[in-house]
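> Predicted model and sequence follow; I will ask about them next.
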Amino acid sequence: MNGEPTRQNWLMERVRAPWRGLGLWLLSIPAIFVAGLLNSTLSMVSIGFGVLLVPMVMPLVRKMTDAYRSRITEWTGHRIERPYLPEAPEEATETGSALQLRRFQRLIADPATWRDLGWLVADPIVSVFTAALPGLMILYGFWGWNLTLWAGGVIGDLGGNEWYTFIQVNEDYTSHPARMVGTAVLGTVFMVAGFLLGPTMLDVYGKWGRTLLGPTEKSRLALRVRHLTESRSEAVDASAAELRRIERDLHDGAQARLVAMGMSLGAIEHLLDKDPAKARLLLAETRASSAKALAELRDLVRGIHPPVLADRGIGDAVRALALDHPLPVEVTVDLPSRPEPPVESAVYFAVCEMLTNTAKHSGAQRVWVDLGHRGDMIQVSVTDDGQGGATLEGGTGLRGIERRIGTFDGVLALSSPPGGPTIVTMEVPCLLPSSPQV
């Protein structure tokens, strides 16, 4: 039973690959015009117009190469990140000619600009011998069969003369069955070879695209610095908001109760001799207030760092969340040991937020939480059978989760078609220690 899907996948891969390669080759048609436009604007730099025109043309160039990156990533499996250097901080404050000059300098200094230009110039040729070659072989094979069935006779009747590889097609073509059979055999060979070579040549093309369209070390470092700056800023903002929440909860909750308890104890002290019955009543109320203050402090501590997380680890902490959830939650944990405390805490609160969102918005009947470790990544998926339609847009809770795990270079992916199911997947880099999980 497992062999049949494998054969189907193998066959589908070889059927799709040649036509995808031709599709990538067809992208070179608009790419030629874009490359010519960029070359023209660069040639005008010496007379000053290029300084104004290059920043205007570059968005079109990058849109063109982004289309390549998207298709190559989807069709070849070679993921290509956008390599462009971020804007300089000065660009946010400058205007007019100063801004145009600053943008021009940044674009010219960006290695990705020249790599994009090199790609647009070279790809129409390179793609013919890589991605498009299998599709062209298949089309050439179809032409061979076409010559055998009827086109060869038409060419001969019209007095034409051409060659199909080493077989001559002329007025004597139809009177030589060996030529016709040879043409059909060669056509079949070309078609079979095209389908068999398709995935391999598409993979070669994907590597070529990743080499030229991917980020250089300079741009990778710059993008990394920008990401760390943004995630640090978000982490600082989140920490400040959390501190304000703790301060507000203490001020409005436990602190207010403790102040009231102090006042009650003072009243009790004066009533002990004058009205012992009323003093005992106030003492009972004070004891009840102390119990409530203690409960509020415990809830506050649990919100900062749950004791079960500190004592038992992320697996049991998530199981505790499942027990308190209003929906049936099935938890699967496959962790050889405990992650580092900061990562463990981030993953815990991310799962907590996702389960809260599920209870509020999904309309689900059941929820599944899978927690595992693959390579150097902690992988978490939360699946529900609800109505679907969840989105990362509009400042939703999922966006907050994404920012939380982004501090640790984590990523979040969402699949939530209308009608469900909704699957939220997180991956957070983490090398687990060798000790077993507690």
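Now that the structure is in, tell me what you want to look at.
> rest of the way, CA atoms for contacts and neighbours
Fine.
> Strands of the protein, start to end?
162-164, 167-169, 329-334, 367-374, 377-384, 411-415, 422-429 (DSSP state E).
> possible to save the ones you listed as CSV with distance to Phe190 and mean neighbour count?
Putting the strands of the chain into CSV (distance: least, C-alpha to C-alpha, whole Å; neighbours: other C-alpha atoms under 10 Å) gives the following:
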stretch, distance to Phe190, mean neighbour count
strand 162-164, 12, 13
strand 167-169, 14, 18
strand 329-334, 50, 16
strand 367-374, 42, 18
strand 377-384, 45, 22
strand 411-415, 41, 17
strand 422-429, 44, 21
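> Export those strands as CSV, with columns for distance to Val126.
Converted to CSV, the strands of the chain look like this (distance: least, C-alpha to C-alpha, whole Å):
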stretch, distance to Val126
strand 162-164, 24
strand 167-169, 28
strand 329-334, 46
strand 367-374, 37
strand 377-384, 36
strand 411-415, 34
strand 422-429, 36
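> Gly395: which of the ones you listed is closest?
Closest of the strands of the chain to Gly395 is strand 411-415, at 14.5 Å (criterion: C-alpha to C-alpha).
> adding another structure so you can compare the two:
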Amino acid sequence: MDIETKSGDRRPATDRTRTMAQSALRGLAVALVSLPGSVLCFCLTLVSLALVPIGIGIVTTPYVLTGVRMFADWRRVLAAEWGGVRIQRAYRPLPKDANPWARTFGMLRDPATWRDFLWLPVDMTLGFVTALLAFALALYPLEGFVIAAGLWRVWDGGTYWYGFVPVSDQTTALYAAALGAVLLVAAHWLTPFLLRAHFRLTDAILGSHQVELAERVRVLTETRRDAVDTSAAELRRIERDLHDGAQARLVAMGMDLGTIEALLEKDPAKARELLARARRSSADALTELRELVRGIHPPVLAERGLGDAVRALALRLPVPVETDVDLPGRAEAPVESAAYFAVSEILTNAVKHSGAERIWIDLHHADGRLRVSVTDDGKGGAVIGAGSGLAGVERRLGTFDGVLAVSSPAGGPTMVTVEIPCALS
């Protein structure tokens, strides 16, 4: 049997059952740990704060609050991994060499500390209930099937209530089994929902959306500044290339033409020699202009799109490259250009520094994001450091809210992944 989800795809019932069972066990684990953990953290915090006026709390409070933060961080990890809910961590940094007085009152002045303190009683009550319900809702339907098997008589010689069904004979036991089947079907959807509701409740108290907004503004400010700096540097590069390359050749060609005009009647042989040199200079200037234009926006990228441009880029490398492209459309020109030059920089680094014998490129679009992965079998050790080419790629991608991830253990392999949110035409 298949079950159709909201997104329109069809998932086997076994997958739904596995998800329900997984959510139920996770809810039980969270409930068993959250209740004693929250009670312990809450009581220790109250006692430590009460001891601050007599001086003992000044020493103990930083340790207690650090433990509370570790407990809250553990819940943040579970929320991200088990519920798909990312909870912002927004603790203010403390001086490394701060004395107990400065640490205590520095932590107490942090709004995130009081959000943690407010979250503890909520977690031990409503949070415990929502997590435990996720387990109970998946377990309770099984009782209806146990009743239908006749085992209810072992528990009670008279009437046994299952939900709103009074069980007193085999017929009513079958009614209980039918109710259990209905509850089991409902549990397939409600159990994961209750677990996510538990983590969203945690996010509503622990999360700091104002801090998240401030972080977003900071990132946008930095990426805008980087974009302006990158554009200015690119303009200076173009100006320098024109001045030192094509412009110098054109000036020399103009001087040669003036000399040819003066020698045309007096020394035709010398004039023909200078004319040939001027023709070579014009060809060299044209080649340099084409290279300059290709560096600004490659013609193959404009004409045939990112997929073919990456394939053409791979063909020019001295090592074998396998490309896998799955793009049902084209992104906007700035996004294509950013992705192309990011791949170009990554490939250049792989050829120069990794010692790779083979490179794989995977380029596809899914879930509203353009994703490019470049993997090589080189020696590894690549990092995003200041002054490196990868750091420059990361800054340029930030203009488009793109991200760069590097996995490069010592000995290889190295995998560099680029993701840029965009829509395809």
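Cool, got the structure. Remember, predicted model here, so these are calculated numbers, not experimental data.
> TM between them?
Between these two chains, after superposing, the TM-score reads 0.66 (TM-score structural alignment, normalised by the length of the second structure); 368 aligned residues with a C-alpha RMSD of 4.8 Å.
> if we can go back for a sec, out of the strands of the first structure, nearest to Arg399 of the first structure?
Nearest of the strands of the first structure (C-alpha to C-alpha): strand 411-415, 9.0 Å.
> in stretch 347-364 of the first structure, what's buried?
347-356, 358-359, 362, 364 (16 or more other C-alpha atoms under 10 Å).
> can you check stretch 294-301 of the first structure too?
In terms of neighbour count (16+ other C-alpha under 10 Å), stretch 294-301 of the first structure has its buried residues at Glu296, Leu297, Leu300.
> Ok, stretch 256-264 of the second structure next?
For stretch 256-264 of the second structure, using 16+ other C-alpha under 10 Å, the buried residues are Asp256, Leu257, Ile260, Leu263.
> In helices only, show me the residues you listed.
Counting by DSSP state H, these place Asp256, Leu257, Ile260, Leu263 in helices.
> Aligned counterpart of the second one in the first structure, please.
Alignment of Leu257 of the second structure against the first structure is given by TM-score structural alignment, with Leu265 as its counterpart.
> show me what contacts that match?
Leu283, Thr286 (C-alpha atoms under 8 Å, 6 or more residues apart in numbering).
> distance of it from Gly406 of the first structure?
Using C-alpha to C-alpha, to the nearest Å, Leu265 of the first structure is found at 49 Å from Gly406 of the first structure.
> export the buried residues of stretch 347-364 of the first structure to JSON lines and tack on distance to Ser289 of the first structure?
Formatted as JSON lines, those follow (distance: C-alpha to C-alpha, whole Å):
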{"residue": "Val347", "distance to Ser289 of the first structure": "35"}
{"residue": "Tyr348", "distance to Ser289 of the first structure": "31"}
{"residue": "Phe349", "distance to Ser289 of the first structure": "30"}
{"residue": "Ala350", "distance to Ser289 of the first structure": "33"}
{"residue": "Val351", "distance to Ser289 of the first structure": "33"}
{"residue": "Cys352", "distance to Ser289 of the first structure": "29"}
{"residue": "Glu353", "distance to Ser289 of the first structure": "30"}
{"residue": "Met354", "distance to Ser289 of the first structure": "34"}
{"residue": "Leu355", "distance to Ser289 of the first structure": "32"}
{"residue": "Thr356", "distance to Ser289 of the first structure": "29"}
{"residue": "Thr358", "distance to Ser289 of the first structure": "34"}
{"residue": "Ala359", "distance to Ser289 of the first structure": "32"}
{"residue": "Ser362", "distance to Ser289 of the first structure": "38"}
{"residue": "Ala364", "distance to Ser289 of the first structure": "39"}
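> After alignment, which residue of the second structure pairs with Leu223 of the first structure?
In the second structure, Leu223 of the first structure lines up with Glu215, judged by TM-score structural alignment.
> Can you report how many residues neighbour that match?
Here the number of neighbours of Glu215 of the second structure (other C-alpha atoms under 10 Å) works out to 13.
> Do a quick rundown of the helices in the stretch 151-300 of the second structure.
152-155, 170-206, 209-241, 247-263, 268-296, 299-304 (DSSP state H, counting those that start in this stretch).
> quick one: which of the buried residues of stretch 294-301 of the first structure is nearest Trp10 of the first structure?
Distances from Trp10 of the first structure to these, taken by C-alpha to C-alpha, are shortest for Leu300, at 55.8 Å.
> Map the closest one onto the second structure.
Match for Leu300 of the first structure (TM-score structural alignment): Leu292.
> What separation do you get for that match and Leu142 of the second structure?
Separation of Leu292 of the second structure from Leu142 of the second structure (C-alpha to C-alpha) stands at 72 Å.
> With Gly207 of the second structure instead?
37 Å.
> These two: who's more crowded?
Gly207 (21 against 15).
> Tell me which residues touch the counterpart of the more buried one in the first structure, please.
Using TM-score structural alignment, the partner of Gly207 of the second structure in the first structure is Gly214. Listed by C-alpha under 8 Å, 6+ apart, the contact partners of Gly214 of the first structure are Ile80, Glu81, Arg82, Pro83.
> would you turn the helices of the stretch 151-300 of the second structure into CSV with distance to Ser408 of the second structure?
Output for those, formatted as CSV (distance: least, C-alpha to C-alpha, whole Å):
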stretch, distance to Ser408 of the second structure
helix 152-155, 60
helix 170-206, 33
helix 209-241, 25
helix 247-263, 43
helix 268-296, 28
helix 299-304, 29
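> looking at these, which is buried most?
Mean neighbours per residue, mean count of other C-alpha atoms under 10 Å, is largest over the helices of the stretch 151-300 of the second structure for helix 170-206, with a mean of 20.
> Could you list every helix and strand that it packs against?
Applying 3 or more C-alpha pairs under 8 Å, 6 or more residues apart in numbering; DSSP states H and E, one finds that helix 170-206 of the second structure contacts helix 13-50, helix 111-122, helix 128-148, strand 165-167.
> Apply 6 Å and report the result again.
helix 13-50, helix 128-148 (3 or more C-alpha pairs under 6 Å, 6 or more residues apart in numbering; DSSP states H and E).
> most packed of those?
Note that of those, helix 128-148 is the most buried (mean count of other C-alpha under 10 Å), with a mean of 21.
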